[in-house]
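S.K.: Predicted structure and sequence below. I'll ask about it afterward.
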Amino acid sequence: MSFDDSFFDEPVQTAPPPPVPRRRGSTKVMYFLLTVLAVCVALLGGLAISLQGRIDDLDEKLEVQTLSSATEIVETTTEEEQKPSSAPSSGERGLYDEPDDLEAFIDEVSRSIVTVFCADSNGTGFASDLTGMDEGYKTFIVTNHHVIEDCIDDPASLSVTHGGADEVETKAEIFGWDEENDLALIEVAVELPVLTTATEFAERGQWTMAIGNPGPNDVVLHNATTFGHIIAIEDNYFNYTSALVNPGNSGGPLVNSRGEVIGVNSFGFVDQEIGLWNIAVDTDVLCEVVVDCG
């Protein structure tokens, strides 16, 4: 057999490659996974919406509860303010402690303290917020009866000085007295800073300060202070205090930690069993016996 040249010039046709077989199982798996993913996304979205709704509801409930609680607090506070309470307030509890700024406290109270001179003796007095003095006088001075006793029949021998060591003398006159409770009122012609009278009776354990001008005429200790506590109360008017009261302190005020007068220092005595007692008479007695306090 012979072959001519044309036989070699014709291209040789090769067979096409066999088709790649498809993996039908893999496609089904992919569709399944996509379906599961879509379901998960939908569930998560729904859960997120549900949670957001619950959070919004919770916030709304909390806001309502907060407003309700605040309203209850305001209403309760208002009711408590309107009703007198037998329980001590924060201010009353503070009466058991000394003032925060004791130096400023003493300076403030000292402005109302005076020295009362009668004949050859002297004592202490203080400007009071009592009103109703005679014409020409501007301030009531509270003191003890035994301080001015010798001047009742000799009023010209009565004099009052104020201003501490500066000792500015002022016109004074006896207004009235209560010998039984050892209290007296003097009128002075100048206006002095007054001490406020406490509106409530003192209680055992409360902090106290006694202030006065003890010492003889020529050696007066101006605005000397002693500190203590109420140790007993008798008949509401007689306050027993551990604050020392010296001769010359008689007639001075016993004040609480607010600077309010809770008594007039009157006398002290020593008991062998109990010790030193100092007694301050409540100024309410003045309103019942000496002057009409309105």
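M.R.: Received the coordinates, thanks. Residues are numbered from 1 along each chain as shown.

S.K.: C-alpha only now, for contacts and for neighbours.
M.R.: OK.

S.K.: What segments of this protein are helices?
M.R.: Under the criterion DSSP state H, the chain contains helices at 5-9, 24-82, 90-93, 102-110, 145-148, 284-289.

S.K.: Let me know which of those helices is the nearest to residue 226.
M.R.: helix 102-110 (10.6 Å; CA to CA).

S.K.: still on that earlier bit, can I get the helices of the chain in a markdown table including distance to residue 123?
M.R.: Listed next are the helices of the chain as a markdown table, based on distance: least, CA to CA, whole Å:
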| stretch | distance to residue 123 |
| --- | --- |
| helix 5-9 | 153 |
| helix 24-82 | 43 |
| helix 90-93 | 31 |
| helix 102-110 | 15 |
| helix 145-148 | 6 |
| helix 284-289 | 18 |
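
S.K.: In stretch 151-160, which residues are buried?
M.R.: 151, 152, 155, 158, 159, 160 (16 or more other CA atoms under 10 Å).

S.K.: try it against this one:
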Amino acid sequence: MTTSPTGLGEPRGPWFVSPELNPADRPGYGVPEAAPRGGGAGAWRRGLLAALAVVALSTASGGLAGGYVASRDPAQGKVAASPPSSPGGASGVPADLVNAAAQALPGVVSVQVGTGSGMAGGSGFAVDDGQHIITNDHILDAGGSGGVTGSAAGGNGTGVTVVGPDGRRLPAQVVGRDPGSDIAVLRVSRSAGLRPLPLAQPKSTRVGEPVLAVGSPLGLSGTVTAGIVSALDRQVRLGHAGRQSAVQTDASINPGNSGGPLVNARGEVIGVNTAIATLEGSGSIGIGFAIPIQRAEQVADRLIRRGG
């Protein structure tokens, strides 16, 4: 008998590896690598890098046509001023972020995958009126579904289900998967009525602008956390394709946020939340990574053309 994740869960998923680290130095899966003791400043730096290599990927956890636009900003490193936002209430939350959350939440779902012994989960979001949903491929890996597409069932006979913002549980078809980019596309019935989220225009994202991470961290659906874009074109190793550029954010991303959208103050998706860096197995420390939406859009479009 399977159970749905309803609360705290275990971090699991693929690794984020600092580009400065040799892959051979990567610690074992799920086991935080302790920092070396002693040895002066050099040992301390090595310990810090090793600790940063530990990732709790948000797993206990498609797309429209668009060209690939690498997030390479020649002005990287220069903080761009964000437009002033309207004042918020006593909490200090800008009103534009409140509006962005209201726009994003109706299109965000929880993704649940049967593992044979329970359920693994993540997040996803609708991108078109055909009810295609972008999510992370590693969420489906948790269910052992391998490369199987075109079915709601994983390779072990268990299913993929999405839970809509209204609480309805809907069987989902796996349209396509791309482990290299860590992007997968699901589809649900048009009767689901999910609101497609608008996607940000290429090169419109700026360092320092406010963002929201939306998803189901630790099984808590409809959760929104706020932060800023910390960096663009951050080179990290995500998925199975080696090093690739990512959007770095300090918005809290936790297990279960994987596959959910990172949205700007206009409610436009700028990235797909995928990983966090941790220190010695701790939770989110304000260093999270999202796949740029232009890359995710390109991959999702290809998967939809191929899989329907």
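M.R.: Sure, I can see it. Note that this is a predicted model, so its numbers are computed, not measured.

S.K.: picking that back up, most widely separated two among the buried residues of stretch 151-160 of structure 1?
M.R.: Spanning the widest gap among those are 152 and 160, at 14.7 Å by CA to CA.

S.K.: Which among the helices of structure 1 is found nearest to residue 248 of structure 1?
M.R.: When the helices of structure 1 are compared by CA to CA, helix 145-148 sits nearest residue 248 of structure 1, at 8.9 Å.

S.K.: how near is the closest residue to residue 250 of structure 2 other than its chain neighbours to residue 259 of structure 2?
M.R.: Closest residue to residue 250 of structure 2 apart from its sequence neighbours, by CA to CA, 6 or more residues apart in numbering: residue 286 at 4.1 Å. Residue 286 of structure 2 sits 18 Å away from residue 259 of structure 2, going by CA to CA, to the nearest Å.

S.K.: With neighbour numbers in mind, choose between the two.
M.R.: residue 259 (38 against 17; other CA atoms under 10 Å).

S.K.: which one of the buried residues of stretch 151-160 of structure 1 is nearest residue 193 of structure 1?
M.R.: Checking the buried residues of stretch 151-160 of structure 1 one by one against residue 193 of structure 1 (CA to CA), the nearest turns out to be residue 160, at 14.9 Å.

S.K.: now for that closest one: what does it line up with in structure 2?
M.R.: Residue 160 of structure 1 maps onto residue 162 in structure 2 when the alignment is built from TM-score structural alignment.

S.K.: And that match, how far from residue 184 of structure 2?
M.R.: Taking CA to CA, one finds residue 162 of structure 2 at 14 Å from residue 184 of structure 2.

S.K.: So which of the buried residues of stretch 151-160 of structure 1 sit within strands?
M.R.: 158, 159, 160 (DSSP state E).

S.K.: Name the nearest of those residues relative to residue 239 of structure 1.
M.R.: Using CA to CA, residue 160 comes nearest to residue 239 of structure 1 of these, at 26.4 Å.

S.K.: So what's the residue count around the residue lying closest to the closest one once chain neighbours are set aside?
M.R.: Distance criterion CA to CA, 6+ apart; nearest residue to residue 160 of structure 1, sequence neighbours excluded, is residue 116 at 4.7 Å. For residue 116 of structure 1, the neighbour count with other CA under 10 Å is 28.
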